[in-house]
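turn this into a structure:
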Amino acid sequence: MARCTFLRQVKEIKNWQNVVFLNQTWLNANHTVDCSWTDDAAASTSKVVGKGSRLIICHAGTINGFVKGSLMAFASKTTGDYHEEMHGEKFTEWFTSMLCSLPEPSIIIMDNAHSMQIDKPPAQSQKKTDIVAWLQKNGVDANINMLKAELVLLLKENKPTKIRYVIDEIASEHGHRVIRLPPYHYEYNAIVLVWAQIKGYAARRNTEPPFTTTKMLKILEEACEHVTTGDWEQVVNRTVKLIREDYERDVKIDNILENDLIINVFDDSSDDSENSSMDESD
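Now for the predicted structure:
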């Protein structure tokens, strides 16, 4: 349903000049090509061990290129999931700054990563005190003396039907609109194809030590400069084509299911002929 909602919203876009794609990714300091040609006179790409330190990256772009001044990149301090260091507060600060670089009202296509919810309800697994506090805050008659099962039922009955995000409200205040990508459908985000181009460029340039995040940051900035308007136009057009094709496919499938298509497995002429021959033989 999330995919259906997204496709229906996006297919109505008339002017793709003002559509912004944003996403987060990473680059390891040891990111390089897996192998390369060499001869007796020249060394190939230096052998590196492990992934090395990690550079966490966030950027935004349109069919006209990257949004000016919107690149954020910093060295990771942990080896775990990079999403943990790109927390909600940091992402919201970057997002607000990025909005100021948009020349006119735009549509922003993004996923739900790092987006803080407004008045997020507690999970059923949380303590009774947390559930009671949220229920009372939202005008529901609840107290700590109630059983957990009773509180969970009240929580289910009073959860908001629509999730609200902090950055969506910020975008709206600046005259922009956010459209959320459906889960697991990164192919609808054009900047993912740009990341592939940037990582390929970085791998081909990262051939000699030292393999550090400082060096990788310089390569990253250079790689972003080499992404042309033509590159962006190509990936956006490809994404738009995919979105329209997927929506039309869903419509066709829906029509087929609605038309009560019935296939009689006993109507095949070849089977009848074969059965007749077997009967004669018997």
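
going by C-alpha atoms from here, please, whenever you check contacts or count neighbours.
OK.

what's the longest helix seen in the chain packed up against?
If you go by DSSP state H, the chain has its longest helix at helix 229-258. If you count contacts as 3 or more C-alpha pairs under 8 Å, 6 or more residues apart in numbering; DSSP states H and E, helix 229-258 packs onto helix 2-10, strand 54-62, strand 65-66, helix 191-205.

Ser97: how many residues sit nearby?
13 (other C-alpha atoms under 10 Å).

ugh, typo on my part, it should be Arg249
The burial count for Arg249: 12, using other C-alpha under 10 Å.

would you map the strands across the stretch 1-150 of the chain?
Assigned by DSSP state E, counting those that start in this stretch, the stretch 1-150 of the chain shows strands spanning 19-28, 54-62, 65-66, 72-75, 107-110.

could those strands go into CSV alongside distance to Val166 and mean neighbour count?
Shown next, in CSV, are these (distance: least, C-alpha to C-alpha, whole Å; neighbours: other C-alpha atoms under 10 Å):
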stretch, distance to Val166, mean neighbour count
strand 19-28, 16, 21
strand 54-62, 18, 22
strand 65-66, 24, 20
strand 72-75, 20, 17
strand 107-110, 14, 22
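
I'd like the structure of this one too, to check against the first:
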Amino acid sequence: MNYENYERWLKTQLLPNLPPNSVVVVDNASYHNKQYNLAPISNAKKADMQAWLTEKGIMYDKAYLKPQLYNLIKANKDRFKTFSINQILVENKHQILRLPPYHPDLNPIEMAWSTIKQYVASKNVTWNLNKCTELIKEKVAQMGEREWQILCQKVKNIEEEYAKSDHVVDMMTEQFIIHVDEESSENDTDSDGANDDSTDACSPEPGPSTSKRLCTIEGVHPL
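Sure thing, here's the model as predicted:
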């Protein structure tokens, strides 16, 4: 699958069959994430940078050089990031909801696909492609509205469990914050100095500070 094929399917198959004011749920597949009206990159023409900033209503000095213009773009581009499929759906008066990345457990489609794969694996002992396709269609036909409701409810239950544990995550991450102070730095320096073998292999790095050491390892040449 690529963006071109997905866009064709979206326009010719999905949109004509969507009820008005629908919400389309998508995951984070790469073909869902093609950006619309990309911000200029660092080697873009100066006029293109100025045009993008003007279009977005971002003030800039006409005397700015390209590096200054690009810094403005970098500081603001995330506010204007949108995706091509979002634009298509909004133009057709639909909404889009993106699932959080790396959370297949919050996606009922992933659960449905898992059920289908288990069904195919339990029935297909020859792993013939035509037989696989036949079994997939067979299982999809068996999965009705009731089964979909069960999967959606399961996702809601998982969401609620995540919400209940948010405070625990905050507490645990606070406990694992490591504070580096001057005393710990001195201890590290003393322990480095106590190891004669390591000092033979390392020489002080050039510069005002000698706390860092530049080590030469066989086969690796320092820059």
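
rewinding a little: closest to Trp94 of the first structure out of the helices and strands packed on helix 229-258 of the first structure?
Among these, strand 54-62 comes nearest to Trp94 of the first structure, with 8.7 Å by C-alpha to C-alpha.

let me know the angle separating that closest one from strand 19-28.
With axes from the mean of the first three to the mean of the last three C-alpha atoms, to 10 degrees applied, the angle from strand 54-62 of the first structure to strand 19-28 works out at 160 degrees.

circling back to that earlier point, adding distance to Ala171 of the first structure, write the strands of the stretch 1-150 of the first structure out as TSV.
Below are the strands of the stretch 1-150 of the first structure laid out as TSV (distance: least, C-alpha to C-alpha, whole Å):
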stretch	distance to Ala171 of the first structure
strand 19-28	12
strand 54-62	14
strand 65-66	18
strand 72-75	19
strand 107-110	9
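
can you tell me the centre-most residue of the second structure?
Pro101 (5.5 Å; C-alpha atoms, centre = their mean).

what does that residue correspond to in the first structure?
Pro101 of the second structure maps onto Pro183 in the first structure, with residues paired by TM-score structural alignment.

separation between that match and Asn112 of the first structure?
8 Å (C-alpha to C-alpha, to the nearest Å).

quick one: what's aligned to Leu242 of the first structure in the second structure?
Per TM-score structural alignment, Leu242 of the first structure is aligned with Ile158.

thinking again about what came up before, for the match of Pro101 of the second structure, give me its contacts.
2-3, 111 (C-alpha atoms under 8 Å, 6 or more residues apart in numbering).

only the buried subset of those, as a PyMOL command please.
This is how PyMOL selects the buried members of the contacts of Pro183 of the first structure, with burial counted by 16 or more other C-alpha atoms under 10 Å:
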select buried, resi 3+111
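
out of the contacts of Pro183 of the first structure, which are shared with the second structure?
With both residues aligned by TM-score structural alignment, their matches' C-alpha atoms under 8 Å, the contacts of these that the second structure also has are Asp111.

looking at the contacts of Pro183 of the first structure, which is nearest Val166 of the first structure?
For the contacts of Pro183 of the first structure, the nearest to Val166 of the first structure is Asp111 (13.7 Å; C-alpha to C-alpha).
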